[in-house]
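Peer 1: fold the following.
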Amino acid sequence: MANLTVARLESRTVLALTGKDVWAFLQNLITNDMNKVSDTTGIYAALLTAQGKFLHDFFILKSEDGYLLDCATSRKDDLVRRLTLYKLRADVAISEADRHIFVLFGANACSAAELSDKAGAVAKNNGSIYMTDPRNLTLGVRIYAAASFNPNTQLPTATLAAEVVYESHRLTLGVPEGPQEILPEKNFLLEANFEELNGVSFTKGCYVGQELTARTKHRAKIKKRLFRIEYNGELHEGDKIMHQDREIAEVRSFSKGQGMALVRLESLSARPEDLAPQGVKIIQPEYIDLQTLENQ
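Peer 2: Next comes the predicted model:
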């Protein structure tokens, strides 16, 4: 595992949701169960269209007077707009929180942050909130920093790095994020490995897009998945990966030799030398069970 590293996530924004109706408001909208959120636990979740297509993914954790929602800055305004449309007369206020987001990853990240090695574990330290990534422990610890937070003094054993270093770490683990790899209004939730990444509840009851998501889980066959790719050359978003003149994957992101693509599962056995561009490797993430895929 990489040396202990801390990076500021400039691409992320924290929203604050408050009001007496905020818990029920979120519970009726998001893919995960708000019953899991507490002072010691946070979750990963998504907002879908009524037809079950992906719109936004985010993290939710409890604050003193409501909840914090960690979302992509590039899609923040659209998320606020959609939440406001659903709010109607509910007592819910949405504002931008004055917190920066850092991520601590690499060797012994949980112990360095004084957190248990449990996905979604939350602890507070000097006004900042620390949370182990609910998707996968290896992703590290997300830090919702108070104004006084200084990574050099509070995490002296960690090397300070740019966000691109963390992005490379995430891609190496084969974990997709929206909107880079999970395209709004294009992907179904389970194509983006949301079940394996602890982002969806199949027991909580109704939420927007729930019917199709449940049907996909219990009755339909998932034909495509977001998988990691490696290639010693240039690839760009939207490029097609071909096998015997047939498209088997579409590149969603690529940087410095690795990225992610939406891959047809029936083509996983194709050899890199038989693909076009030749030599592209399609790699199943370790967090996905091969036997589960074979049974789909």
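Peer 1: C-alpha only now, for contacts and for neighbours.
Peer 2: Will do.
Peer 1: hmm, residue 51 is touching residue 209, no?
Peer 2: Yes: Residue 51 lies in contact with residue 209 (C-alpha atoms under 8 Å); the separation is 5.5 Å.
Peer 1: which of these two has more neighbours?
Peer 2: For residue 51 and residue 209, the more surrounded residue by other C-alpha atoms under 10 Å is residue 209, and the numbers stand at 21 against 14.
Peer 1: wait, doesn't that one sit right on residue 55?
Peer 2: No: counting by C-alpha under 8 Å, residue 209 does not reach residue 55; the two are 10.5 Å apart.
Peer 1: how many neighbours does the closest residue to residue 155 other than its chain neighbours have?
Peer 2: Nearest residue to residue 155 in three dimensions, chain neighbours excluded: residue 112, at 7.6 Å (C-alpha to C-alpha, 6 or more residues apart in numbering). Other residues near residue 112 come to 17 when the count uses other C-alpha under 10 Å.
Peer 1: which residue ranges of the stretch 101-250 of the chain form helices?
Peer 2: All helices of the stretch 101-250 of the chain, identified by DSSP state H, counting those that start in this stretch, fall at 109-112, 151-154, 163-172, 210-218.
Peer 1: let's see this one next, to set against the first:
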Amino acid sequence: MPTPASVLALVRAIPTTVRLHNRALVSVSGSQAAEFLNGLISTAVTTPPHRSFYSSFLHAQGRVIYDVFVHATRDSQSQPAYLIEYDATATADAPALFPLLKRHVLRSKVRVTDVSDEFDVWAAWDNDVATSDPKRWTRKQGGIIEPAWDAWPWGSEGEALMDRRADGMGVRRVVRKGDRPLEASTHDEGVPDDYLLHRIIHGVPEGVDDIPPLKAFPMESNLDVMGALDFRKGCYVGQELTVRTYHTGVIRKRILPVLLHPPPNPTSHRLGDGQHEPNITSGRDIRASLTRAPGEGRVARPRGTGKLLSTVKNVGLALLRLEHVDGLERGDLRFELVDGEASVSDNGDSTSWLVTPWWPDWWPKVEVGS
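Peer 2: Okay, the predicted model is just below:
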């Protein structure tokens, strides 16, 4: 399932930078900052050297609380410190990150400070510039995929954190309030929906809309493929279930980019033409149904549903059952929105909107055990 041509037509062709209004920052500093974070997040905090990276906070039962970027910096005494970047969108399920970290300080020589009012987070990308990405992957029998980097992939260009969750994502910068990122002189300034579309086309989930706090499992949310999980580090919150899944579990769902369109197929609908396009919101269930009448014998309806996540311009991200995706690739199944808006065909008939996923171009094509 390659990226549909109608989706490629949406790609913003000019270098773009966007201020991410929903991102907040918590500073963790002090002589034991690295040790403190290492016991809480799902990747190893290497010290020395002092470096930036992508990671996540997990609940004790192994579900995701926040996916985060950890920016290496210096405190007022020029000592190593970390700025933890996370999605601060209000949700009833997510515990606030600042008090969550404060509860774990205890006697550690660590200072935790909310610095969201001091800094802004910007993303920047240039679709004409190729970025090197991991070329080697390992895959467990149960479907877990790990990138293997020959060198540290994050933060390799000055103070910018290289976003290596997927090839082509660009860089992230933390700048002082009122300042502008280095890319502002060479890039066009976009709006948050431009970044959302950029993420969706690259198949990158992020934040509470795509990775619901205390509900999402890390591997189903592609955190393994994007480099946010270390299955070999020491003890951290949520490690037990995560490592058990790594050794004995089976990944049955993944988040994939999807195209939302009326029948009969994705190429028959021009995205953005404004004709019969409903306001499709996130959170809708996605049902898999048979595309043809079964042959002899009783054939059970596909079990379970998917979930539509972030959407913009009739593309989005969706959590889908992999067995249903396989059925769609064989031509046996199709996806449609449950209780979704209807579109009107040329002959006046009302039809449900279909959901067509695709595998991002960067997704690893590896054999089990390689």
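Peer 1: would you pull the TM-score for this pair?
Peer 2: The TM-score (TM-score structural alignment, normalised by the length of the first structure) is 0.86; 283 aligned residues with a C-alpha RMSD of 2.7 Å.
Peer 1: where do the helices sit along the stretch 251-370 of the second structure?
Peer 2: So, for the stretch 251-370 of the second structure - with DSSP H, counting those that start in this stretch - the helices run 322-330.
Peer 1: mind checking which residue lies nearest the centre of the first structure?
Peer 2: residue 177 (4.5 Å; C-alpha atoms, centre = their mean).
Peer 1: got the contact list for residue 207 of the first structure?
Peer 2: Neighbour list for residue 207 of the first structure: 27-31 [criterion: C-alpha atoms under 8 Å, 6 or more residues apart in numbering].
Peer 1: try residue 52 of the first structure
Peer 2: 188-189, 208-213 are the contacts of residue 52 of the first structure under C-alpha under 8 Å, 6+ apart.
Peer 1: export these to TSV and tack on distance to residue 225 of the first structure?
Peer 2: Shown next, in TSV, are these (distance: C-alpha to C-alpha, whole Å):
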residue	distance to residue 225 of the first structure
188	10
189	10
208	22
209	19
210	19
211	20
212	17
213	15
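Peer 1: which one of those is nearest residue 170 of the first structure?
Peer 2: Distance to residue 170 of the first structure, by C-alpha to C-alpha, is smallest for residue 189 among the contacts of residue 52 of the first structure, at 18.8 Å.
Peer 1: that closest one maps to what in the second structure?
Peer 2: Matched by TM-score structural alignment, residue 189 of the first structure corresponds to residue 218 in the second structure.
Peer 1: pull up the gap between its match and residue 234 of the second structure, please.
Peer 2: Applying C-alpha to C-alpha, to the nearest Å, the value for residue 218 of the second structure to residue 234 of the second structure is 18 Å.
Peer 1: ok, the two, which is more surrounded?
Peer 2: It is residue 218, of residue 218 of the second structure and residue 234, that has more neighbours when counted by other C-alpha under 10 Å, with 24 against 12.
Peer 1: from residue 123 of the second structure, how far off is that one?
Peer 2: Distance from residue 218 of the second structure to residue 123 of the second structure, by C-alpha to C-alpha: 23 Å.
Peer 1: what does residue 367 of the second structure give?
Peer 2: When residue 367 of the second structure is compared with residue 123 of the second structure (using C-alpha to C-alpha), they lie 33 Å apart.
Peer 1: more neighbours, these two?
Peer 2: Between residue 367 of the second structure and residue 123, counting by other C-alpha under 10 Å, residue 123 is the more crowded of the two (24 against 12).
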